[in-house]
Structures are given as C-alpha cells and as structure tokens.
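Colleague: After the sequence you'll find the predicted model.
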Amino acid sequence: MSWEKVCDPSALPVGKGIAAWVAGRAVAIFNLGQQGVYALDNRDPASGVSLLARGQICELAGELYVCSPLYKQHYRLTTGECLEEPQLKATKVDIRIDETGVWLAGA
C-alpha cells in the first residue's frame, strides 16, 4: 500500500471535517482530537455529491458518525456504514498521522 502525505498535523482543524484530493479522489478527513482521526470518501453515497467533509459529527449509541448535509444519513466514521440505509456505504480510507505529516492510503 502506498501512502500520500496530505498536510502537516497542525493543519487539521479539531472537531470538524476537511476535504483533500488524494490519488484522484476527494477524501473527507475528520480530526476528533482524543477520539481519533478518520477518513472516508467525500462522496455521499445517497446523492453522489462530494460533501461529507461538511457534515455534522455526532455520537449515536457510542459510535461516531458524520451526518450528510444533504439527505441527513449518518455514516459511521470507523466503517462508512449508513445507519438509516444499510445498502449505502461511504468508502473508508486508511489514515495515519506521525510527526512528519497526515498520510492517506493511495488507490
């Protein structure tokens, strides 16, 4: 697996999502501080629009989700599974952070 550097760790805002272009696709990155850093494909599976990075982060039944700003489906940050419509799934993207940068797995 190849890794692509996206930014320095200090560039990630805490508590919200940002979008990055990695290996030919838009990726939503969510820095939740002590709760971890997560990445999903930025494309909303319900609409096809690239906007998940703009979604609201929430916790439901002990799991972290991003709520799509368009149709309001909740996608689990750890797996991309949709709470309301199990047939929908946002693609999870592997992410790692070290002192040199924020790294996303390339395609």
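Modeller: Nice, thanks for sending it over.

Colleague: C-alpha from now on. contacts and neighbour counts both.
Modeller: Will do.

Colleague: Isn't residue 1 up against residue 105?
Modeller: Yes: here residue 1 lies in contact with residue 105, judged by Cα atoms under 8 Å, at a distance of 6.7 Å.

Colleague: Looking at those two, which has the bigger crowd around it?
Modeller: residue 105 (16 against 6; other Cα atoms under 10 Å).

Colleague: ok, structure two:
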Amino acid sequence: MSWINVCEESRLPEGTGVAAWVAGKAVAIFNLGKDGLYAIDNVDPATGVSVLARGLICEMDGELCVASPLYKQHYQLRTGVCIEDNALIASPFDIKTEQGQVLVLAKG
C-alpha cells in the first residue's frame, strides 16, 4: 500500500464530495472543514453505480454520513457502513494532508 497524492487541499470544495481515481478505484472524498477529510469507495454498494461523491452530507445517530443520490441509503463517512443495512459497506480509505496536499492510501 502506498499514499497517492490526489490534489492540493485548497482545491477541495468544503462541505461536499468529489470523486478521484486512486490506484484503479473511484474514491469519494469529502472535505468537511473543521470536521475533517473523509474518503470512501465512490461505488454505492446497493446499486453498483459510482455516485457517492454526489450524495448529500448529513448526520444520523451522531455519525457524519453521505446519503446516496439514488435510493438514499446513508453511509457513515468514518466506517462506510450503511445505516439502513449494515451488510452494505462503502469501503473507507485512509486520508491525510501533508504540506498542503491531500493523500489517500491506495489499497491492494
């Protein structure tokens, strides 16, 4: 596994998600300002469609989540687990900033 430089931190819009291609995988990256950066698989496990970066950010049961734009399942940004069906998981990715760059840990 290795850290992949995705972009400059200043290029990430706050309060929303963007999709990035990281080592052959579509990753949804969310910049939540003071609440930090999160990265999960961009593919919605319920549908197989790469759309989670376009979802709405919300809080449910005290957890920051993204609501899938298709059928509105809520995926926890920290763990990727679906609130409505814990068998559905959008795999989380480690993410960090270093010297103004956003880095995602590539899997596999």
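Modeller: Thanks, I have the structure now. Predicted model, so just to flag it, every value in this text is computed and none were measured.

Colleague: What segments of the second structure are helices?
Modeller: Counting by DSSP state H, the second structure yields no residue ranges for helices.

Colleague: mind listing the strands for it?
Modeller: Ranges of strands within the second structure are 2-8, 16-22, 25-31, 37-41, 56-60, 63-67, 74-76, 92-93, 95-98, 101-106, based on DSSP state E.

Colleague: Deepest-packed of these, please.
Modeller: Highest mean neighbour count among these (mean count of other Cα atoms under 10 Å): strand 74-76, with a mean of 28.

Colleague: Quick one: map residue 51 of the first structure onto the second structure.
Modeller: Aligned counterpart of residue 51 of the first structure in the second structure: residue 51 (TM-score structural alignment).

Colleague: Would you check that its match makes contact with residue 42?
Modeller: Yes: here residue 51 of the second structure reaches residue 42: they are 5.9 Å apart, a contact under Cα under 8 Å.

Colleague: and these two? which has more neighbours close in?
Modeller: Taking other Cα under 10 Å, residue 51 of the second structure and residue 42 do not tie; residue 42 has more neighbours (28 against 20).

Colleague: Can you give me every residue that contacts the more buried one?
Modeller: 19, 26, 27, 28, 50, 51, 52, 53, 90 (Cα atoms under 8 Å, 6 or more residues apart in numbering).

Colleague: and which of the residues you listed is nearest to residue 80 of the second structure?
Modeller: Ranked by distance to residue 80 of the second structure (Cα to Cα), the contacts of residue 42 of the second structure are led by residue 90 at 4.5 Å.

Colleague: Could you export the strands of the second structure as TSV, including distance to residue 83 of the second structure?
Modeller: Converted to TSV, the strands of the second structure look like this (distance: least, Cα to Cα, whole Å):
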stretch	distance to residue 83 of the second structure
strand 2-8	28
strand 16-22	19
strand 25-31	18
strand 37-41	15
strand 56-60	8
strand 63-67	9
strand 74-76	6
strand 92-93	15
strand 95-98	22
strand 101-106	24
